[in-house]
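In: No letters, just coordinates:
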């Protein structure tokens, strides 16, 4: 059965807003105006904020909803924004939060970490603790970290072993790498994937595509097939580009159970899990942290920071999704 996947960020956002009842998603207009708070009303305990580089990533929308629910239950107002991958917009949003006077903590995934150092210092000087998600940078008080490089290495090694078993080492096998090198998470995962392929001695020729969204993944797969139509091996550092590439392959006529094609990626969503659950699906390799664990760790760190509790880093690793554990990765 062929599957149809939403291929525009706008459509993905509409779906998320419907599913979550439009809670906790305050979009930034890109202007200098303050980001709109989540519709939770003011709180005597103050507010906390969560800022991702953009809201075109399905996993991040899931985390926003879960974290927002938890911090509101703890008595804090929850704020968020959508910088749309514009650095200056994200900086302006943070400055607006700092100026409010009631924001206790800001957790963020910066568009560009190094460029957030100054506004991070401004926040700390104003008594607003800055927390990292997925990575830390100069001035952060603590972070919920993801072992991005090792996650990439594990994916690359698993795919390399599959290539060795399927194609051997005599002929060079073309590989499409849907990576991203403009953020710490994307760069570490992408470099890790290449390292993992080398670790197991896979004889591959890698074509790198810089992608971040569903549309990016779809277009990258089209370009890859146009340049190298015999490409059978696909690797993605994230879920959205992988979904886009998967749909592009189906649209090009690839059987979803083609035994010669393999797609591997990091980060599980319910939509991806439904595909991987088919034991004959060519989406054969998936590594992911548990989203509920991430949301719990983020919520706990924000609440601890707002409450003046001693802080410490938490590091979460991905594990391979298998038939035995796949049900535990679905978002409840």
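Out: Received, thanks. Bear in mind that the values here come from a model prediction, so they are computed numbers and not experimental data.
In: For the rest of this, base every contact and every neighbour count on C-alpha atoms.
Out: Noted.
In: distance of residue 11 from residue 56?
Out: As defined by Cα to Cα, to the nearest Å, residue 11 lies at a distance of 10 Å from residue 56.
In: Looking at the two now, which is surrounded by more residues?
Out: Set side by side, residue 11 and residue 56 show more neighbours around residue 56, with 22 against 12, by other Cα atoms under 10 Å.
In: Would you agree that one is in contact with residue 239?
Out: No - look at residue 56 against residue 239 with Cα atoms under 8 Å: they stay out of range, at 11.3 Å.
In: Next, the contact list for residue 205, please.
Out: Residues in contact with residue 205 (Cα atoms under 8 Å, 6 or more residues apart in numbering) are 172-175.
In: just the residues you listed now: which is nearest residue 141?
Out: Among the contacts of residue 205, residue 175 lies closest to residue 141 (Cα to Cα), at 39.7 Å.
In: ok, the closest one touching residue 236?
Out: No - Residue 175 is beyond contact range of residue 236, at 10.7 Å (criterion: Cα under 8 Å).
In: who's more crowded, those two?
Out: Shown here are residue 175 and residue 236; by other Cα under 10 Å, residue 236 has more neighbours (32 against 22).
In: hold the first one in mind and look at this next one:
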């Protein structure tokens, strides 16, 4: 596998993690993943060579948000890139119990590997244990199982790293502007979710290294409506603002609407997740939005590729080890006007 091939396979970037109820990002109008979200069958990649025919079972919640839609579409497209893969999708239902029931039926069909993004990692942990005990490797995608025995591979984004990336971007920007005591706002996602808490902790920890802290924090619900409402409240509470981090680009649509309505432009804003719309806005550079930190649904493509290798008893071409690793955490990358053109193909 070439360096560029491996980088694309492992490329990740930034919306919902362990225990999330809702996905969190804006979809583009097309339901088709970009070519960069999946890896085709390049002849230069030795892992692409056809191996043992395998059946990959797959389950993810219904596409009520763009990020979840991209997860499923990417998984399907990646499986279709391999002549030796049969893709069998089972419905996740409306909650963890319904998903578990559907997956229990899948176990009876004995697929070679199961890739799933659970409604809730903790509630689906028992299924992971059951499948592994039945000899079916499980690839746990994004929302973590708490029990390491419940999965063969866990692949997820870095929620803490999102906060760190956002904090460093804002910290460096404030230092560059010689703002000694910046007023910094934060609009989080759903506060009851561990992923939101991780993002906020990473943000606070990074800001602390510059001697900065958050002046006002509001929690929205990963929707444009709640983003707009909480942004209105935050802007009213802070008549002067230097920087704002909004955790999610979907709710960011509402945040930006509130900013426009309030006729505020004295600050910079950083988004979260890396939606196509946000990247286009950053490239255009006509609003307060200057950057976003990624959490890419390309992780679903990687999960299918790695699940295939696990089922075939193969390792990753660039690694000395003979097996696929146990856990992969994808880095959160920072998209700015300078690199937006490069990252646009990964927008969703």
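Out: Okay, I see it. Keep in mind that what you see is a predicted model, and the values were worked out from it rather than measured.
In: related to what we said a few turns ago, for the contacts of residue 205 of the first structure, which entry has the maximal number of neighbours?
Out: Neighbour counts for the contacts of residue 205 of the first structure (other Cα under 10 Å) peak at residue 175, which has 22 neighbours.
In: That one pairs with which position in the second structure?
Out: Matched by TM-score structural alignment, residue 175 of the first structure corresponds to residue 185 in the second structure.
In: and its match, that one's in a strand?
Out: Yes - the assignment for residue 185 of the second structure is a strand, going by DSSP: H, G, I helix; E, B strand; the rest coil.
In: residue closest to the middle of the second structure?
Out: Geometric centre of the second structure, nearest residue: residue 295, 3.2 Å, by Cα atoms, centre = their mean.
In: Quickly note the distance from it to residue 331 of the second structure.
Out: Going from residue 295 of the second structure to residue 331 of the second structure by Cα to Cα gives 8 Å.
In: ok so, going back, pretty sure the residue nearest to the centre of the second structure contacts residue 272?
Out: Yes - taking contacts as Cα under 8 Å, residue 295 of the second structure lies within contact range of residue 272: 7.5 Å.
In: can you give me the helices for the first structure?
Out: Ranges of helices in the first structure, per DSSP state H, are 9-20, 58-73, 87-100, 117-125, 148-167, 184-199, 214-227, 239-251, 270-276, 291-306.
In: In the second structure, which residues correspond to the shortest one?
Out: So the one you mean is helix 270-276 of the first structure. Against the second structure, the aligned range for helix 270-276 of the first structure is residues 276-282 (TM-score structural alignment).
In: Residue 59 of the second structure versus the closest residue to the match of residue 175 of the first structure other than its chain neighbours, what's the distance?
Out: Spatial nearest neighbour of residue 185 of the second structure, chain neighbours left out: residue 244 (4.6 Å); criterion: Cα to Cα, 6 or more residues apart in numbering. Separation of residue 244 of the second structure from residue 59 of the second structure (Cα to Cα): 36 Å.
In: For the closest residue to residue 210 of the second structure other than its chain neighbours, give me its contacts.
Out: Once flanking residues are discounted, residue 210 of the second structure sits nearest to residue 171: 6.1 Å by Cα to Cα, 6+ apart. Going by Cα under 8 Å, 6+ apart, residue 171 of the second structure touches 206-207, 210, 212.
In: what's the answer for residue 262 of the first structure, then?
Out: Counting by Cα under 8 Å, 6+ apart, residue 262 of the first structure touches 232-234, 282-285.
In: thinking again about what came up before, for the contacts of residue 205 of the first structure, which ones persist in the second structure?
Out: Counting by both residues aligned by TM-score structural alignment, their matches' Cα atoms under 8 Å, those that remain in contact in the second structure are 173-175.
In: ok, these vs residue 102 of the first structure, which is closest?
Out: Nearest member of these to residue 102 of the first structure, counting by Cα to Cα, is residue 175, at 50.1 Å.
In: Distance check, that closest one against residue 230 of the first structure.
Out: Distance from residue 175 of the first structure to residue 230 of the first structure, by Cα to Cα: 10 Å.
In: about what we covered before: relative to residue 94 of the first structure, which of the contacts of residue 205 of the first structure is nearest.
Out: Closest approach to residue 94 of the first structure among the contacts of residue 205 of the first structure (Cα to Cα): residue 175, at 39.9 Å.
In: Can you give me the distance of residue 253 of the second structure to residue 32 of the second structure?
Out: Between residue 253 of the second structure and residue 32 of the second structure the distance is 22 Å, computed by Cα to Cα.
In: Next: residue 229 of the second structure.
Out: For residue 229 of the second structure, the distance to residue 32 of the second structure - Cα to Cα - is 31 Å.
In: cool, residue 335 of the second structure as well?
Out: According to Cα to Cα, residue 335 of the second structure and residue 32 of the second structure sit 22 Å apart.
In: for residue 159 of the second structure, same thing?
Out: Noted for residue 159 of the second structure: a distance of 26 Å to residue 32 of the second structure, by Cα to Cα.
In: quick one: which of the two has more around it?
Out: Remark: of residue 159 of the second structure and residue 32, residue 159 carries more neighbours, 31 against 15, as counted by other Cα under 10 Å.
In: and the residue nearest to that one when sequence neighbours are not counted, what is it in contact with?
Out: Leaving out its chain neighbours, the residue that sits closest to residue 159 of the second structure by Cα to Cα, 6+ apart is residue 199, at 5.1 Å. By Cα under 8 Å, 6+ apart, residue 199 of the second structure lies in contact with 159-164, 247.
In: so what corresponds to residue 199 of the second structure in the first structure?
Out: Taking TM-score structural alignment, residue 199 of the second structure has residue 189 as its aligned residue in the first structure.
In: again, but for residue 331 of the second structure
Out: Under TM-score structural alignment, residue 331 of the second structure pairs with residue 317 in the first structure.
In: May I have the residues that are in contact with its match?
Out: Counting by Cα under 8 Å, 6+ apart, residue 317 of the first structure makes contact with 146-148, 151, 288-289.
In: Try it again at 7 Å.
Out: By Cα atoms under 7 Å, 6 or more residues apart in numbering, the contact set of residue 317 of the first structure is 146-147, 289.
In: ok, the residues you listed in the second structure, which still hold?
Out: Among those, the contacts conserved in the second structure (both residues aligned by TM-score structural alignment, their matches' Cα atoms under 7 Å) are 146-147.
In: number of nearby residues for the residue nearest to residue 185 of the second structure?
Out: Neighbours of residue 244 of the second structure under the rule other Cα under 10 Å: 26.
In: per the alignment, residue 97 of the second structure corresponds to what in the first structure?
Out: Counting by TM-score structural alignment, residue 97 of the second structure lines up with residue 88 in the first structure.
In: Tell me the spacing between its match and residue 122 of the first structure.
Out: When distance is defined by Cα to Cα, residue 88 of the first structure is 15 Å away from residue 122 of the first structure.
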